[in-house]
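**Q** Sequence and predicted model, in that order:
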Amino acid sequence: MDGNPPPPVAEMDVPDRPTTHDDIPEESDGLTSPLSPDSGPTFGPPPARLAARFYRPSAASRRKSSAASSRRNSLSSQQSVQSNSSYRQACRQNHVAQYLRRASIIESRKARLAAREAHADQVRLRAALARTAPRSSNSEERALAAKQARDERLGQIAATCAEEVRRAKRIAEETKERRAAEEERYRVEMEEKLADAEKRRIEYYKKNLRRPRTASTPPNADIKKAIIKEMSDEERERAVTRLQRVWRINRRSKAFDEFSQLGLSIDKVHNTTFDDIKERLCDHRVLEITSKVLNLLQIRSTEADVQDPHATTKTFLTAYLLLGHPAQVMSQDGEQEQDVIQKAKDLIISFEAALSKATAENKYTTPSTSLEDIHLTYTAYLTAFSDWKTKDKTILIELLVQDFVNLDAIWQTVKDDSDGKVADDYQSGIRENQVFLLARLRKLAGPDRANLLIRKAIRDSRRQKQAEKRKLIGDVRPRAADADKIHPEPSTGEESTPTVETAQLTPKPPQSDAIQTKSISQIFSVMPSNRVVTHELVIDKDYRIDTSPHTKARDEVHRKICDSMRDAFKKGEGDRWTVATAENVRAKLLHLLVGSRGEGSLYHLISEALDPELIQRQCSQGIFSYQNFFSFIATILPKLCAPVRDEEVKALAEDLQQFGSLEEMIEKLFKLFHIIDVLALDYSNFLLSNVAARLIKEAPGYEQRMFARELNEGKITLLKTKRWWNNASVNVLTEADRLDPSYRPTLQKIYARGLVDLAVATPPLRDNDVPETLELDKSRLERIREQSVRVTIVGTILLSAKNLLKRDVRSQWKSEANRLLDILKTGYTDDAQPARVLSVIDTAHTLPPATKAQLGSTIARLLSQAATGRFTDPVAKVLFQRLKTHIFSRISASSSGERVRAVSTASESLSTAGLPEFGNIVGGLVDLLSKVGDADRKSHGIWYEKIAAENEDDAGETMQTETDGATDSNENAEPSSAA
């Protein structure tokens, strides 16, 4: 130690770097003093300029020294560490300080980490709460915002509307007060003027009538003459004006008094019957008085009323009828009718108000405001009345035209009947009704337009009838048939059939293989029985045998025969089936050539090529070829078929040329039998068309004989017929007792009631419900039931739509009705049917959302009821009952005059019943039922008479038994009463 101060440790030993906690010495680190002997050689301090350049610490990186380091680096500390003891003490203090600082830093770190952990827990907790909390999507927020905005907007609109309403009320009240004030002012002015006039009049009379004071006896007789003065022109003009004014006042007063004496008021009209008030309003005196009053109120006739001077008066008086008897004047209660009634009410109110203001005080002059009100109300009433009258006239014209066309259709049906004199009976009735309808049409639509409408309607109706009768398209006459040589003989035997020679359709098979031949013929023959053919011809003279494809049951039997034939060929027994097949083909082909039998080359060719004995020998020798057989048939069929079958036969011929396996051969055989049966039916229809007139004449007697034979053989009974007749009798008698107890229905009424109850009802039609006499018409009755239900359903739907849309229920929605009928033909159970039905109405008539929803629920309910076959809807029940009543009224008409009247009013009756669109459909149902009933009564009338006689006898016996029982009881009761 040389006594020189040591270099500053703080500036020499502390590096210029960032301070970290790693600089803090731990307990294991050695503490070495810079003054220790082991520190190595020391050097003197560098020059100041170098020390300032190299050891100058930066202010940013200089570490803030602690209290210990400050004391250690201070000059006093450097001097104190000179001694050993002070050095050891300093080391101990430094160690404790460093330990305390380290502990403090660790504690601060622990506190900071704990705070971070607590913060992390809080973050995780908030995240979990955020995840579990319900979130509202943007769409919901937008919806809420939109709802809030809509509510605010509605509130603004409501406030604005309320303000407008208040303003309108205020304006109306102000206007009313202003008019009242003006009327009061006019009244006061008028009273003042009248008072002044009366005052002047009194003064005038006093001035001119005052006698001069003279002697009682004039000296000369000419004095009186001198008093009378001649009037000047001005005075004369004033006198004339005054007289005219008085005359006008008297005329107005007289007119108003006469009208008041008539006593016309809404209450009086309502209390009087419609016929009486109608007759009174048409009285000439009433019309004259009302015309005077209307002229005083400046309501005058127009130029269109030249032909009828009282047309305006009648229109005005109709307002009283509308208010007093609206149901009799208007057949419907639609929106337009309500508007006319409201306009009539306003007119009568303003008219009575105007009459009440015409008093002696104002010289029976109506105020201008009252005149203005009555003119406005009359104009509105006249417009609404004209629109309603025009619409009603259009509907009435359509109904009259339809009735005229129905009468023409009846005449077209019966005009060819000359034997039964039916045409003579109908001709007079139809002509009278047509003349009456034509007169009404000409009055409503004018002569030219009426004739045009009738011609067009009749032409369309006849075209439609002709189109319906064209059931066969093309020429179905076989090419080989010779119409000139077809002369079917009529049946002369008691039990023979009067139909076509149907025995030729199923020829007798040869003795060999008879079973197989008969089976095949029965399976593929679709010719109905003779009784069915004659019955169908009576109902429809254009009837032809249906050539539609086989039914499902026939296809099932067809499959069984195919399997049997296939098994026979596999067992080696195919020769029997081959011979039977050839025999049936030969017989049916030869039947098609009946006109050229014995002289035609084609007849001989088929007879020789398909000879059963030849085919039997070929099969026994094993040389028979189905390929040659099919080739021969393929060349023969085009020569025999009708032109309408060319395409079908050509396709079969091409198929027959392609021969394959056993399976294909069997299928071709049965296709061949099917087409041959179709050709046979074409030939049978051709023969049927030639002898239809003769068969129709003999049909009732033949069907009666066949029915009697089945009764005698015990195949059928009359149990169901008796039960059906008894039910119809009970129904008719019950209705007759309710209406007129003295009336006893005829057999025709009872039969009509039973027929209508059987045909117009909800499906299904059970076998026990059909009498034996109407068994052949069961399918027809089922179709009528289905059609009547469809008409009811469609009519109910259209009526509901008209009421919801405030339309006239008499308006005809024919296009919508036809489309709905076509849709409902597929059934009622499909889930898409209500939507289809609703779309038809919505397409034709735009429906509001509420109306559409209500109509959709109604349609779904009606279709479900139709599917279950039970109507519970009140409207549907009423319409169905009205339809049944309408059909019964037309079916039960006995004379030709009653039938003509029923047809002439059919359209109006259906329109009133709520079914204006179904005139043609209901007419077709009535015609079909009438034909069924006529044919049935002609064939089975004797059995109906027997059943009716038995019922009367039973009723008489029952009544006699009851009478005897009552007598016995009275006799037994006499002693007791005497006792």
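**A** Thanks, I have the structure now. Residues are numbered from 1 along each chain as shown.
**Q** CA only for contacts and neighbour counts going forward, please
**A** Noted.
**Q** Next up, identify which helix or strand residue 794 is on.
**A** Using DSSP states H and E, residue 794 maps to helix 778-804.
**Q** Pull the distance from that helix to the chain's centre.
**A** A distance of 11 Å separates the C-alpha centroid of helix 778-804 from that of its chain, computed with Cα atoms, centre = their mean, to the nearest Å.
**Q** what residues are up against residue 682?
**A** Residue 682 is in contact with 476, 477, 478, 642, counting by Cα atoms under 8 Å, 6 or more residues apart in numbering.
**Q** Secondary structure element holding it?
**A** Using DSSP H and E, residue 682 sits within helix 662-713.
**Q** Following element in sequence after that helix, please.
**A** The helix or strand immediately downstream of helix 662-713 is helix 719-739, counting by DSSP H and E.
**Q** what are the ranges of the helices in the stretch 351-500 of the chain?
**A** 368-414, 422-445, 447-469 (DSSP state H, counting those that start in this stretch).
**Q** Just name the most buried of those helices.
**A** Of the helices of the stretch 351-500 of the chain, the one with the most neighbours on average (mean count of other Cα atoms under 10 Å) is helix 368-414, at a mean of 18.
**Q** between that one and helix 447-469, how many degrees?
**A** Angle of helix 368-414 versus helix 447-469, following axes from the mean of the first three to the mean of the last three Cα atoms, to 10 degrees, is 40 degrees.
**Q** this is the comparison structure:
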Amino acid sequence: MPLSNEKNSVSEDLISDSDSSGLSESTASSSDYDSSRQSFTSDSSSKPSSPASSPPKSVTFDELMAAANDLSNMILAHEIVVNEKFHLEQIDLPEKSVESRVKEIVHKAFWDSLESELNEDPPEYEHAIKLFEEIKEILLSFLAPGANRLRNQICEVLDIDLIRQQADHSAVDICGLANYVVNTMGKLCAPVRDEDVKKLQTTGSIVQLLRDIFHVLDLMKMDMINYTIQNLRPHLQRQIVDYERTKFQEILDKTPNALSQTTEWIKESIEDILSTLPSPGTEQSSGSNLSPTQVLNNGYLKLLQGDYQTKALPETLMTDETRLQELKEKLNHVKVVACILLITHNTVGAATAGIPEFAEQLKTITTVLLDGMNKKKFDLKEALNTISIKMCFEINKFLTEKDYPTLTNETQASLMGQICSIGEEDNPVCNLIDKRVLLYMKSLLCLPSAQRNMPSMPGGLAPVQIEMESIGTQYANIVNFNKQVYGPFYANILRKLLFSETSGQGEAGPVTE
């Protein structure tokens, strides 16, 4: 194939490889509210950007801040789409912290001052009226555009000018206004807040009632935000590829070196593949013969092996950093479980063959005892020793119940020794499981988009098949979506890295677009 055709096909290969592998849409639930709310729609006018390279230039502080803002918006939109459980929660300050103590003192001073003003003769209502003015605005913000009747009622009852006139003549009914607010909150709140609103009706002190009203209103505001996020998700899902690609292009325009780590990641993947090919200098070892998809898939697989807590992720994968780290930790846990079960089966499999319930019991025990193994303080050596003892105990107990001879001392010592050696470097069982896990993950990435069936599970992984399929599906979704968004950016980098050698003895030459 002519070189120019190869270069032109790079982008096509990447995009066609992931066109139909996007994330499935989740339906936004409207059950949290009795009446429908207006949903927000994102701007659909943006078109997918064609990645452009820019000459090196100095970046001003304003440009850097603008790029950071673009990145923040892109990360938020990405999180809403890919994380169906994404929601916002109120942040509670740590108990006994300085911030918590200061907040407590300031709030107490405010409410004590309000109580003192209301207890004066005649009462001073100005601060209370300001609170009702704020409550009015919050209640109005909960209303859908068509709720004119309730809007008019709230504006009429909480007419601040009228309330001030009543206060000037000592005719204002603070308790009556507070009760109206509580009843209105009951009409507007999500079902999950019904109990909180009912408790407001039993509050005796007017100051405590106002304080509790603001607390419940804060919860209702958070409910409203999360409800809006649910409704926003389907709209973002239809536009997220174009949106992320456009936003990243804007970041790249402001910070031209924003793909440096991505370029290094792809370069390392190419070098890794070439190191496994025939001796350097042969036609087979030429980078121009590598498939762009092959290079990217190898790079994605490396993400499951590398330590990206000390080594930076490619910029194009920053939005999935947390998810990738969690998947890697889950995979490490599953690998150790698979190693232990494989060793156990090979040692005593004949005695327990055909008893899936017992095999599942051993798996559960192993999984529980390895819980938290990715934490720094976790002692894997001690955990493996405990598991080995527990395995021998459970197996002997099972064999005794079935009137079979128990394990000999030699078999127990062999089983315990093999399990404890899993934590050692270059353990043959661990190396075997590692290779088969990567083989399975690679088969998922190479799976045609039209094929819905999962690939066959390699030997030794059958006991953890459910866990592997779950992790594999999440991983493949991240990769396929990433290809859809950043395929054109990867294509530009791959053209330069794979075909530059034709310009002269490995030196980077001009790229023909």
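**A** Looks like it came in fine. Computed from a predicted model, the values in this text were never measured in an experiment.
**Q** Let me have the contacts of residue 682 of structure 1 in CSV, adding distance to residue 780 of structure 1 and neighbour count as columns.
**A** What follows is these, written out as CSV (distance: Cα to Cα, whole Å; neighbours: other Cα atoms under 10 Å):
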residue, distance to residue 780 of structure 1, neighbour count
476, 26, 19
477, 28, 21
478, 30, 23
642, 30, 21
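**Q** Can you name the two of these that sit furthest apart?
**A** Across the contacts of residue 682 of structure 1, the longest distance by Cα to Cα is 6.2 Å; it joins 476 and 478.
**Q** what do those two both touch?
**A** Taking Cα under 8 Å, 6+ apart as the contact rule, residue 476 of structure 1 and residue 478 both touch 642, 643, 682, 683.
**Q** Can you name the residues that contact the residue mapped onto the first one from structure 2?
**A** In other words, residue 642 of structure 1. Residue pairing (TM-score structural alignment): residue 642 of structure 1 is matched to residue 190 of structure 2. By Cα under 8 Å, 6+ apart, residue 190 of structure 2 lies in contact with 32, 33, 34, 220, 223.
**Q** what do we get in structure 1 for the first one?
**A** Under the alignment (TM-score structural alignment), residue 32 of structure 2 pairs with residue 477 of structure 1.
**Q** Isn't its match up against residue 688?
**A** No: contact criterion Cα atoms under 8 Å: residue 477 of structure 1 and residue 688 do not qualify, at 11.2 Å.
**Q** show me where the stretch 51-200 of structure 2 has helices.
**A** All helices of the stretch 51-200 of structure 2, identified by DSSP H, counting those that start in this stretch, fall at 61-82, 98-118, 126-141, 148-157, 160-168, 174-188, 194-200.
**Q** what's the answer for the stretch 101-250 of structure 1, then?
**A** 138-209, 223-227, 233-262.
**Q** ok, the residue positioned nearest the centre of structure 2 to residue 479 of structure 2 distance?
**A** For structure 2, residue 323 is the residue whose C-alpha lies nearest the centre (Cα atoms, centre = their mean; 4.8 Å). Computed as Cα to Cα, to the nearest Å, the residue 323 of structure 2 to residue 479 of structure 2 distance reads 11 Å.
**Q** Distance of residue 402 of structure 1 relative to residue 925 of structure 1?
**A** In terms of Cα to Cα, residue 402 of structure 1 sits 16 Å off from residue 925 of structure 1.
**Q** swap in residue 559 of structure 1?
**A** To residue 925 of structure 1, residue 559 of structure 1 is 39 Å away according to Cα to Cα.
**Q** The two: which is more packed in?
**A** Applying other Cα atoms under 10 Å to residue 559 of structure 1 and residue 925 shows that residue 925 carries more neighbours, namely 19 against 13.
**Q** Can you find the partner of that one in structure 2?
**A** Using TM-score structural alignment, the equivalent of residue 925 of structure 1 in structure 2 is residue 471.
**Q** Over to residue 700 of structure 1?
**A** Applying TM-score structural alignment, one finds that residue 700 of structure 1 aligns to residue 241 in structure 2.
**Q** Surely that match is in contact with residue 480?
**A** No: taking contacts as Cα under 8 Å, residue 241 of structure 2 lies outside contact range of residue 480: 11.4 Å.
**Q** Quickly list what's touching both of the two.
**A** Contacts common to residue 241 of structure 2 and residue 480, judged by Cα under 8 Å, 6+ apart, are absent.
**Q** what does the one helix or strand residue 99 of structure 1 maps to correspond to over in structure 2?
**A** For residue 99 of structure 1, the host element (DSSP H and E) is helix 84-132. Under TM-score structural alignment, there is no match for helix 84-132 of structure 1 anywhere in structure 2.
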